[in-house]
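> below are the sequence and a predicted model for it; my questions follow.
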Amino acid sequence: MQQPAVPELAHTQTRPIHWVLTATAVAAVVALSTVARPGSATAAQSATGTRTTTAAVAPGTTGVQFPLDCGPVKALVVKKAGADLDGDGRPETVAVVHCDAPMGTPPDGVYVLTRSADGRRPRVVATLVRPEDRLTVTDFAVRARTVSATLLGYSSDAVPSCCPDLRTPAAWQWNGSAFIRSTGSAHSV
């Protein structure tokens, strides 16, 4: 057997203590990253009256009273996205919401949120899809001031709620006074 040219290194074999130290270091980094977060950005007025270019933050959905009746269960935000939909420099949030029903497929509502006049609480300013229409929202996206989604619905009241039989692409854009919906042709699922 040939001897290696370099003498045995003391740390070439891992021992359990090495794994424990590595796991502890990784856990410390993860814990520190959850605590140390940057502050939220805000737009501020400068002394000369010009607006600074700090990015604004879209409103959150926590504590918002959505206009849907869920009875004893809570409203559940299943999807959301933020964007400046009306071009005023302040982003809005679009939220897909349904009742947190223990079974079945509850219909979705799609709502646009903005900050209240005092800037603290978000509020609903538009309803794009009403839960009363019995639609399920899929392929939800917000891009370039356009909200788009695929709406799954029913051709008649005789179709069971479990099994929507129509698929309709839809998009909404702000026209200066309201959200205008454009809809593609509905086709069977």
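Great, that's in hand.
> when you work out contacts or count neighbours from here on, use the C-alpha atoms and nothing else.
Noted.
> now the most centrally placed residue in the chain: closest residue in space that isn't a chain neighbour?
Centroid-nearest residue in the chain: K80, 2.7 Å away (criterion: CA atoms, centre = their mean). Leaving out its chain neighbours, the residue that sits closest to K80 by CA to CA, 6 or more residues apart in numbering is A95, at 4.3 Å.
> against that first model, consider the following:
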Amino acid sequence: MAGQDLLHTQPRPMHWLATATAISAVVAAASLLQPPDAKATTSPAAAAAGQPSAAAPDPDKVTFPVDCGPNRLDVVKKASGDLDGDGTTETVAVVRCHSGTGTPPSGVYVLAQPSDAEAAPRIVATLLAPARQRSVQTLTIKDGAISAALLGYSTLDVPRCCPDVHKSVKWQWKGGKFVQSELPAAMGTRGV
């Protein structure tokens, strides 16, 4: 009789199946339930695959090398992406002096975030200086390339309200620097 009392304690296939099912249910429930402050992080493998891993640098935290006199400086356009393939996100910012009339010239700058996330972003490249007297109409980033439609003036006699020169350009990281090229004429209405 003593041997029969222990029969119920010997594992059978049904016991193993029930145990495996219970453990699977606990693991599945744990993977679905996360604490409210849980954050997703990008693994080194994701960064190597070209997925940006850090937040985009904020142009509102940068002091740009533009003298606007008594007027404020406006960030009028911005776009972000991994421009140099290092797995970090850069921001391209278009800035110009505030003006109620006319079209003030734009500056186009590439910003990077230092390793200290609390530090202000820094300017790592000037793509277009305001001294070139161009305004940026559109700005996009696609596949690491920066594209922009630029407006300008053929002579000093052209009113500042009405740019008569249109040019589409692209900047792309090559050989450790940003290289500018002109996009086909179909992208812009008139070249410089």
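Ah, there it is. These figures come from a predicted structure and were not determined experimentally.
> and the residue nearest to K80 of the first structure, what is it in contact with?
61, 77-81, 110-113 (CA atoms under 8 Å, 6 or more residues apart in numbering).
> if you set the cut-off to 7 Å instead, what comes out?
77, 79-81, 110-112 (CA atoms under 7 Å, 6 or more residues apart in numbering).
> quick one on the thing from earlier: aligned partner of the residue nearest to the centre of the first structure in the second structure?
Alignment note (TM-score structural alignment): K80 of the first structure maps to K78 of the second structure.
> that match contacts V94, correct?
Yes: in this structure, K78 of the second structure is within contact of V94 by CA atoms under 7 Å, at 6.1 Å.
> so where does V26 of the first structure fall, helix or strand?
Per DSSP states H and E: V26 of the first structure is located in helix 16-35.
> which helix or strand lies directly C-terminal to that helix?
Reading on from helix 16-35 of the first structure to the C-terminus, the next helix or strand found by DSSP H and E is strand 75-83.
> what's the first helix or strand after that next one?
Defined by DSSP H and E, the subsequent element after strand 75-83 of the first structure is strand 92-99.
> rewinding a little: surely the residue nearest to the centre of the first structure is in contact with V96?
Yes: counting by CA under 7 Å, K80 of the first structure does reach V96; the two are 6.2 Å apart.
> L128 is in contact with L113 of the first structure, correct?
No: using CA under 7 Å, L113 of the first structure makes no contact with L128, being 11.2 Å away.
> could you find the counterpart of the residue nearest to K80 of the first structure in the second structure?
Checking TM-score structural alignment: A95 of the first structure goes with A93.
> what sits against the nearest residue to W172 of the first structure once chain neighbours are set aside?
Distances taken as CA to CA, 6+ apart place R181 nearest to W172 of the first structure, at 4.4 Å, with adjacent residues excluded. Taking CA under 7 Å, 6+ apart, we find R181 of the first structure in contact with 170-173.
> confirm R181 of the first structure sits in a helix?
No: R181 of the first structure: not assigned to a helix; according to DSSP: H, G, I helix; E, B strand; the rest coil it is strand.
> quick one: it from P169 of the first structure, how far?
Distance, R181 of the first structure to P169 of the first structure, using CA to CA, to the nearest Å: 10 Å.
> kindly report the same for V29 of the first structure.
For V29 of the first structure, the distance to P169 of the first structure - CA to CA - is 44 Å.
> likewise M103 of the first structure?
According to CA to CA, M103 of the first structure and P169 of the first structure sit 26 Å apart.
> more neighbours: those two, which one.
P169 (18 against 6; other CA atoms under 10 Å).
> next up, the contacts around the residue lying closest to that one once chain neighbours are set aside.
Sequence neighbours aside, T150 is the residue nearest to P169 of the first structure in space, at 4.4 Å (criterion: CA to CA, 6+ apart). By CA under 7 Å, 6+ apart, T150 of the first structure lies in contact with 137-140, 167-170.
> and the contacts of A95 of the first structure, which are buried?
In the contacts of A95 of the first structure, burial by neighbour count holds for 77, 80-81, 110-112, counting by 16 or more other CA atoms under 10 Å.
> which one of these is nearest E132 of the first structure?
V110 (11.6 Å; CA to CA).
> my guess is that closest one contacts V129. True?
Yes: checked against CA under 7 Å, the pair V110 of the first structure and V129 is within contact range at 4.8 Å.
> give the aligned equivalent of V64 of the first structure in the second structure.
Checking TM-score structural alignment: V64 of the first structure goes with V62.
> now A55 of the second structure: closest residue in space, sequence neighbours ignored.
In space, A55 of the second structure is closest to T89, 6.6 Å off (CA to CA, 6+ apart).
> kindly report the same for F140 of the first structure.
The nearest residue in space to F140 of the first structure (CA to CA, 6+ apart) is A149, at 4.3 Å.
> list the contacts of that neighbour.
So A149 of the first structure contacts 137-141, 169-171 (CA under 7 Å, 6+ apart).
> OK, contacts around the match of K80 of the first structure?
The neighbourhood of K78 of the second structure, defined by CA under 7 Å, 6+ apart, consists of 91-94.
> so who does the residue nearest to A185 of the second structure when sequence neighbours are not counted touch?
Closest residue in space to A185 of the second structure, ignoring its immediate chain neighbours: G191 at 7.1 Å, by CA to CA, 6+ apart. G191 of the second structure makes contacts with 165-167, as judged by CA under 7 Å, 6+ apart.
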